[in-house]
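K.L.:
test case, fold it:
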Amino acid sequence: MPDQRTGHAWDLIVTPWHLDEHLSDFPVPAGAIEVTPPSLPGGPVAARMNRLHRAVADEVARVARPLVLSGDCPTSRAAVAAVQRRFPDLAVVWLDAHGDFNTPAISTSGYLGGMALAMLTGRTPGLFGDDLGLRPIPDARVVLADARDLDPAERDALAAGRVRRVPADPAALAAAVGDLGSVPVYLHLDIDVIDGAELPGARFPSGPGPTLAQIEECLSAICAVADVRAAYLACAWLPDRVGDRAARDTIARLTRALGADPAY
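P.N.:
Okay, the predicted model is just below:
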């Protein structure tokens, strides 16, 4: 279904991996573009991820309105870099149980998946090469919803910055997105923002939170007020659960809330 603002329907792109791990059971809707993982060299995980991200950026840049279905959050740097080629003044709306605002300097685990939003805002220089052409998103153009599960240093980093934090509530999100003004928006959602009881098999369940139905309302509210030019669903289930019927049904409901209608 074409969006009333852009005139474009969603172009579904599937990136079936988590960091540098290929997810062979990741569900691919009919008609979606599945990014073929290139051969990866040995060596650091970040270097391997960067090669994957280059392949994603190339695919995203070819379509008019990308909706990326992925197994992790860091691949968002590829999607954003590609969308910035058309819309350099992009804003980010990020729904996640976690802040993804750790950096190599403050992370207690070193887990790269917990640094994705920090990557987009320019807080991880030197972690990857700069060949994607990613330009840091200013904090003032970022809305972070929920983020109920934060590390102490991550909480401090968010408090010291200008990222706007709101609850995962349709009215609060609509108001915050409205305050961004008439800028193109990249909309990102990690499925773990949903109440953990509704997500069997999630990699990082975060306990009580908004229901799936409430998150669907949030997505609809954002799309009603924002010029959403790209969207991304981080489908972070465990490798042996991402292909389950429950996971596919959740992905389908979220994509429909965005105005797409995937068929599995």
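
K.L.:
please count neighbours and contacts with C-alpha atoms only from this point.
P.N.:
OK.

K.L.:
which residue ranges form the strands in the chain?
P.N.:
The residue ranges that make up the strands of the chain, judged by DSSP state E, are 11-15, 17-18, 21-22, 33-34, 66-70, 91-98, 142-149, 164-166, 184-190, 227-234.

K.L.:
out of those, flag the one nearest residue 54.
P.N.:
strand 11-15 (11.7 Å; CA to CA).

K.L.:
please name the residues that touch residue 45.
P.N.:
19, 20 (CA atoms under 8 Å, 6 or more residues apart in numbering).

K.L.:
mind checking how far it is from residue 77?
P.N.:
15 Å (CA to CA, to the nearest Å).

K.L.:
same check, this time on residue 151
P.N.:
22 Å.

K.L.:
for residue 117, same thing?
P.N.:
9 Å.

K.L.:
the structure of the following sequence is requested for comparison with the preceding one:
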Amino acid sequence: MTDDPGRVALVQFTGTAGDRNPDGAAGARLLARALAARLGVEAVPVGRERPRLGGTWDAELAAARTDLEAVAERFRVVLAAGAAPVAAINRCAVALATVPVVAQARADAVVVWFDGHGDVHTPATTTSGYLGGLALAGPLGLWASGLGAGLTPDRAVLVGARDLDPPERALVDSTALTLVPPGPDVAEAVAVAVAGRPVFVHVDCDVLEPGIVPTEYDVPGGLSLEDLRRCCAALARTEVVGVEVGEVESRTGDENLTGLVDALGPVLDAAGARP
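P.N.:
Presented below is the predicted three-dimensional model:
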């Protein structure tokens, strides 16, 4: 593992973080290859795939902790070198480790969280016990994951979420966290919310309309690839601190992710264009 990542460093998370099937890990591998081809860099693997537990958030977090700490350390190295991390991840739960590192290293950056869900449950509000549903709430300091926090609600923009449980909706309504729903003006609204600040971009692919890429959850009413591309173009007008993309499922090993990577192209290019 090199400590000289260049202007952009590609990370492939190869661990298991709340996975309930093998398709997310396969999707991360496929996505890492597509991103490597786009960026012209090799992916650095972090973690190792482990047997799936199918357990509640606490058991899943304990099992994933070593690998999550490793990916957090990789992000620290990359950011300390002045480079931009780009990560292919299996599940949103990986952000429990990555986003606190970004939030602490770049206190000026906004986390733009593309997702069909809110992911702002806590252990006290979750009814499913799914670790990924707590993924943004941990960095926001709403519960103690043991992996850090440091992200304030005014530096979080939730884009495309349309499946919010009542506690999540109440949180959005009562804090400075910004919700940008899907719609024809989504890119313009994202630009207004970011207001020219540096951004770290997190993309859960179930933010897209179902069927565009394979995902574990299908949430109707999502973004099109063109919507995503326009949002990324708006974000690329400011500094892109890093990008992580996950929740792509691969069931055949040869799904075509060209459209997805092209839609992400503006922020990938901006991340690689760092001085």
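
K.L.:
need the TM-score from the superposition.
P.N.:
Aligned and superposed, the two chains score 0.80 in TM-score terms (TM-score structural alignment, normalised by the length of the first structure); 241 aligned residues with a CA RMSD of 2.6 Å.

K.L.:
got the strands of the first structure as CSV, with mean neighbour count and distance to residue 256 of the first structure columns?
P.N.:
Formatted as CSV, the strands of the first structure follow (neighbours: other CA atoms under 10 Å; distance: least, CA to CA, whole Å):
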stretch, mean neighbour count, distance to residue 256 of the first structure
strand 11-15, 23, 12
strand 17-18, 22, 22
strand 21-22, 15, 26
strand 33-34, 16, 18
strand 66-70, 25, 11
strand 91-98, 26, 17
strand 142-149, 22, 20
strand 164-166, 17, 23
strand 184-190, 23, 14
strand 227-234, 24, 12
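
K.L.:
is it possible to export these to TSV including distance to residue 107 of the first structure?
P.N.:
Formatted as TSV, the strands of the first structure follow (distance: least, CA to CA, whole Å):
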stretch	distance to residue 107 of the first structure
strand 11-15	25
strand 17-18	19
strand 21-22	21
strand 33-34	32
strand 66-70	23
strand 91-98	13
strand 142-149	14
strand 164-166	20
strand 184-190	19
strand 227-234	21
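
K.L.:
quick one: residue 206 of the first structure and residue 146 touch, right?
P.N.:
No. Look at residue 206 of the first structure against residue 146 with CA atoms under 8 Å: they stay out of range, at 11.0 Å.

K.L.:
residues contacting the spatially most central residue of the second structure?
P.N.:
Computing the C-alpha centroid of the second structure and ranking residues by CA atoms, centre = their mean puts residue 202 first, at 3.1 Å. When contacts are counted by CA under 8 Å, 6+ apart, residue 202 of the second structure is found next to 111, 112, 113, 114, 243, 244, 245.

K.L.:
same question for residue 190 of the first structure.
P.N.:
Residue 190 of the first structure neighbours (CA under 8 Å, 6+ apart): 73, 95, 96, 97, 233, 234, 235, 236.

K.L.:
which non-adjacent residue is nearest it?
P.N.:
residue 234 (4.5 Å; CA to CA, 6 or more residues apart in numbering).

K.L.:
the counterpart of residue 46 of the first structure in the second structure: neighbour count?
P.N.:
Mapped onto the second structure by TM-score structural alignment, residue 46 of the first structure lines up with residue 61. Residue 61 of the second structure has 22 neighbouring residues, counting by other CA atoms under 10 Å.

K.L.:
is it true that residue 61 of the second structure touches residue 19?
P.N.:
No. Using CA under 8 Å, residue 61 of the second structure is not in contact with residue 19, being 10.9 Å away.

K.L.:
for the second structure, which segments count as helices?
P.N.:
23-39, 57-80, 95-105, 166-174, 186-194, 225-235, 258-272 (DSSP state H).

K.L.:
got a list of contacts for the fourth one?
P.N.:
The set of residues external to helix 166-174 of the second structure that reach it, using CA under 8 Å, 6+ apart, is 118, 119, 120, 121, 125, 178, 179.

K.L.:
rewinding a little: out of the contacts of residue 202 of the second structure, flag the one nearest to residue 66 of the second structure.
P.N.:
Nearest to residue 66 of the second structure among these, counting by CA to CA, is residue 244 at 19.4 Å.
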